[in-house]
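Enquirer: next come a sequence and a model predicted from it.
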Amino acid sequence: MDKPVVCVGALVKGPSGKWLIARTTKWRGHWGVPGGKVEYGEPFEAAVKREFREEVGLTLRDARFAQLQEAVLSPEFHKEAHFVLVDFLAETNDETVTPNEEIVEWAWVDLRAALTFDLNTYTRTLVEYALEHA
């Protein structure tokens, strides 16, 4: 990649009050949140809703911007990349995950319990944000 890529992701609360975290094939074994690249002409909120449908089969509601992060050549990512990460907090009415090929494992957890997982740096920051603002 020769320029930064804009990506969206969300920490999502289900009807049980627990939050979804996932381990994917792309973060060298670290846990994170579902998300992905924003397509040209696609608003951020539409992108995060699309990515959740594609990766875990969930429909998001009440998606709200949380924070902006930058991942520059992170050794946690499986290849060299420069990302602008647009993070959301959201909710879903269903906790039935239908994973795509990128999702290795997932868990619905309390926010404090999420911090005991081997989270990637950017997800850890998002969970800490949620603890303060959710």
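Expert: That came in fine, so what should we check first? Numbering: from 1, shown residues only.

Enquirer: please count neighbours and contacts with C-alpha atoms only from this point.
Expert: OK.

Enquirer: which neighbouring elements make contact with the strand or helix carrying D62?
Expert: Taking DSSP states H and E as the definition, D62 sits inside strand 60-72. On a contact count with 3 or more Cα pairs under 8 Å, 6 or more residues apart in numbering; DSSP states H and E, strand 60-72 meets helix 44-56, strand 82-92, helix 121-133.

Enquirer: buried sites along that strand?
Expert: Buried residues in strand 60-72, defined by neighbour count with 16 or more other Cα atoms under 10 Å: L60, A63, A66, E70, A71.

Enquirer: hold the first one in mind and look at this next one:
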Amino acid sequence: MAYHKNKKHPIPVVGAYVFNKQGKILLIKSKKYKDKYGGPGGHIEFGETIEQALKRELFEETGLLVSNPKLFDIKELINSKEYKKSGHFVSFRLYGCAFSDKVKLDPKEAYEYVWVYPKKALKMNVMEPTKQSIKKLIKLKKDGELS
């Protein structure tokens, strides 16, 4: 869309926080994250719901399907140094459980992935906005609010 290029409007995006059956979370390493770990995600296309965008982006980047993703966080990233592209992003963060943990990365999107327990992820080379969202997930789980 044209307004993305002129940077006069916020850009809506989704971020996927996907768990496997062992309770590990999926992180991908990408050039767009300046070679740090982050979650799969991307732009919301015109006419898509947040959930539809998340499912599409997750499948395109990893080949994974997720069941019943739930919104748990919204982050505003304004010219964040964490991303290769600058801009004003409004990131809708959703979590869900993957039907499988067999990842098939799109090499244009990411070049490495790892399934890791959330607390261990905080000690890795993870983007700061991703760490903040993982901390929120850990707290939600501890408080019994994560289904």
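Expert: Looks like it arrived, so ask away. Not measured: the values here are computed from a predicted model.

Enquirer: tm score of chain vs chain?
Expert: Scored against TM-score structural alignment, normalised by the length of structure 1, the superposed chains reach a TM-score of 0.96; 134 aligned residues with a Cα RMSD of 1.0 Å.

Enquirer: tabulate the buried residues of strand 60-72 of structure 1 in CSV, adding columns for distance to D2 of structure 1.
Expert: Output for these, formatted as CSV (distance: Cα to Cα, whole Å):
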residue, distance to D2 of structure 1
L60, 32
A63, 30
A66, 27
E70, 15
A71, 14
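
Enquirer: taking the residues you listed together, which two end up most distant?
Expert: Largest separation among these by Cα to Cα: L60 and A71, giving 24.6 Å.

Enquirer: what do we get in structure 2 for T123 of structure 1?
Expert: Structural alignment (TM-score structural alignment) places T123 of structure 1 against T130 in structure 2.

Enquirer: my read: its match touches G41, true?
Expert: No. T130 of structure 2 is beyond contact range of G41, at 11.5 Å (criterion: Cα atoms under 8 Å).

Enquirer: between these two, which one's more packed in?
Expert: G41 (26 against 21; other Cα atoms under 10 Å).

Enquirer: what sits closest to the aligned residue in structure 1 for the more buried one if chain neighbours are left out?
Expert: Here G41 of structure 2 is matched to G35 in structure 1, going by TM-score structural alignment. Nearest residue to G35 of structure 1 in three dimensions, chain neighbours excluded: G9, at 4.0 Å (Cα to Cα, 6 or more residues apart in numbering).

Enquirer: which part of structure 2 lines up with the helix or strand containing that neighbour?
Expert: In this structure, G9 of structure 1 sits in strand 5-13 according to DSSP H and E. Mapping strand 5-13 of structure 1 onto structure 2 (TM-score structural alignment) gives residues 11-19.
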